[in-house]
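>>> Below are the sequence and a predicted model for it; my questions follow.
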Amino acid sequence: MQLVALTAPDGHRERWDIKTAYLTLLSWHSYFKDTDNAKEPTKIANQIGKFVGDDIKQVHMYLVYLDGFNGDLYSKLSLLAHNSNKSTVQLYFVMKSIGNSDYLRHNKEQEPERQQLINRIKQVTNNDQETLRRLTELTKLFIDGQLHYSNLEG
């Protein structure tokens, strides 16, 4: 069983099962997403709220972080990042362009190289659009600088 350590602003720490934390965060996130129509959060959702706060962007960041453990997304991202001469930012934009009909080719000479990367991404994600979406979202956390330990401490 994988555990995640949560730290409250007052320094109180607890270890939670990743699946329980993920499902609880999902509930907490949905509560903030539609507070007008949402029912009161559960006791466990209120409990996780003490650790992650009530900023929906912060809650979403934790949700994406924990979702990375489902389906081994961190390993998939590592495979793509380490077996490529592209930066993580370039990798992110190529992932965003897959399936996007509005993508404009900027340099025709680089298209074969881009196509090789697309093929590699499709191979790593088993050409599954949902896995690609989740992987793209996880990659964005790295690019935005949100995914580093100082942000995850509490």
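Okay, I see it.

>>> contacts, neighbours, all on C-alpha from now
Will do.

>>> For the protein, which segments are assigned as strands?
Ranges of strands within the chain are 3-7, 13-17, based on DSSP state E.

>>> Of those strands, give the one that comes closest to residue 61.
strand 3-7 (13.8 Å; Cα to Cα).

>>> Tell me which other helices or strands the closest one touches.
strand 13-17, helix 18-33 (3 or more Cα pairs under 8 Å, 6 or more residues apart in numbering; DSSP states H and E).

>>> Which neighbouring elements make contact with the longest one?
Here helix 18-33 is seen to pack against strand 3-7, helix 43-52, helix 56-67 when contacts are counted using 3+ Cα pairs under 8 Å, 6+ apart.

>>> for comparison:
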Amino acid sequence: MGGFTSIVPMAASVLQTGQRISADQANTQSRINQGEAARKADLAEIEAREREDAAQRAEDLRRRQATIRARQGASGLMAGGSGSASAVLAGYEKAARQDGDLAADATARRRTRINQQAAWREKSLLRSSQDDTVARLNAWFSKRDGWG
């Protein structure tokens, strides 16, 4: 039957192979956890950047509106041109909404890309771990049966 003539070397070999497999699985899980932490950090960074950009857009809109209202107050009262200022204000608001929508779409794409990459890395790590486990078990059985 092969290379193992007593139970002691076989038991030692089984124990050693099991320990290697267990260590590899623990290492894989640790790498998966690190990847998950990195994914969460990237998503948190995107959220913070999105809030900062939204606040900046709101501040820019507020400044533009204040400038138009000040100009309207200075010149519009005498000329009666309040309609054009209202149209400009509405245009600024519409542009700010469109910029916000574009930024939200870009942020959603970045989130999706980060999540897809993290899922791919996790799947790849799990497949590598499974392949390594199968290879170790095949090597052990080959050695046991005297083939290797």
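The structure has been received and is ready for your questions. Bear in mind the structure is a predicted one, so any value in this text is a computation, not a measurement.

>>> And the TM-score between them?
TM-score for the superposed chains, counting by TM-score structural alignment, normalised by the length of the second structure: 0.24, backed by 54 aligned residues with a Cα RMSD of 4.5 Å.

>>> if we can go back for a sec, format the helices and strands packed on helix 18-33 of the first structure as TSV; extra columns: distance to residue 14 of the first structure and mean neighbour count.
Converted to TSV, these look like this (distance: least, Cα to Cα, whole Å; neighbours: other Cα atoms under 10 Å):
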stretch	distance to residue 14 of the first structure	mean neighbour count
strand 3-7	5	16
helix 43-52	9	18
helix 56-67	15	19
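
>>> Take these and write them to a markdown table, including distance to residue 114 of the first structure.
Formatted as a markdown table, these follow (distance: least, Cα to Cα, whole Å):
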| stretch | distance to residue 114 of the first structure |
| --- | --- |
| strand 3-7 | 36 |
| helix 43-52 | 38 |
| helix 56-67 | 26 |
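
>>> right, so of those, which gets closest to residue 30 of the first structure?
The nearest among those, by Cα to Cα, is helix 56-67 at 9.2 Å.

>>> related to what we said a few turns ago, need the winner for burial among the helices and strands packed on strand 3-7 of the first structure.
Here the criterion is mean neighbour count by mean count of other Cα atoms under 10 Å, and of these the winner is helix 18-33, at a mean of 19.

>>> Burial check on residue 144 of the second structure, number of neighbours?
Around residue 144 of the second structure there are 19 other residues, counting by other Cα atoms under 10 Å.

>>> That one touches residue 12, doesn't it?
No - with contact defined as Cα atoms under 8 Å, residue 144 of the second structure and residue 12 do not form a contacting pair (11.7 Å).

>>> can you list residues touching both of those two?
Common neighbours of residue 144 of the second structure and residue 12 are not found (criterion: Cα atoms under 8 Å, 6 or more residues apart in numbering).

>>> and residue 3 of the first structure, what does it touch?
Remark: with contacts taken as Cα under 8 Å, 6+ apart, residue 3 of the first structure is in contact with 15, 16, 17, 18.

>>> ok, the first one touching residue 6?
It refers to residue 15 of the first structure. Yes - between residue 15 of the first structure and residue 6 there is a contact under Cα under 8 Å: 6.2 Å.

>>> in the second structure, which residue is closest to the centre?
With distances taken as Cα atoms, centre = their mean, residue 114 lies nearest the centre of the second structure, 3.0 Å away.

>>> Contacts only, for it.
Contacts of residue 114 of the second structure (Cα under 8 Å, 6+ apart): 39, 42, 43.

>>> Mind putting those into CSV with secondary structure?
Below are the contacts of residue 114 of the second structure laid out as CSV (DSSP: H, G, I helix; E, B strand; the rest coil):
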residue, secondary structure
39, helix
42, helix
43, helix
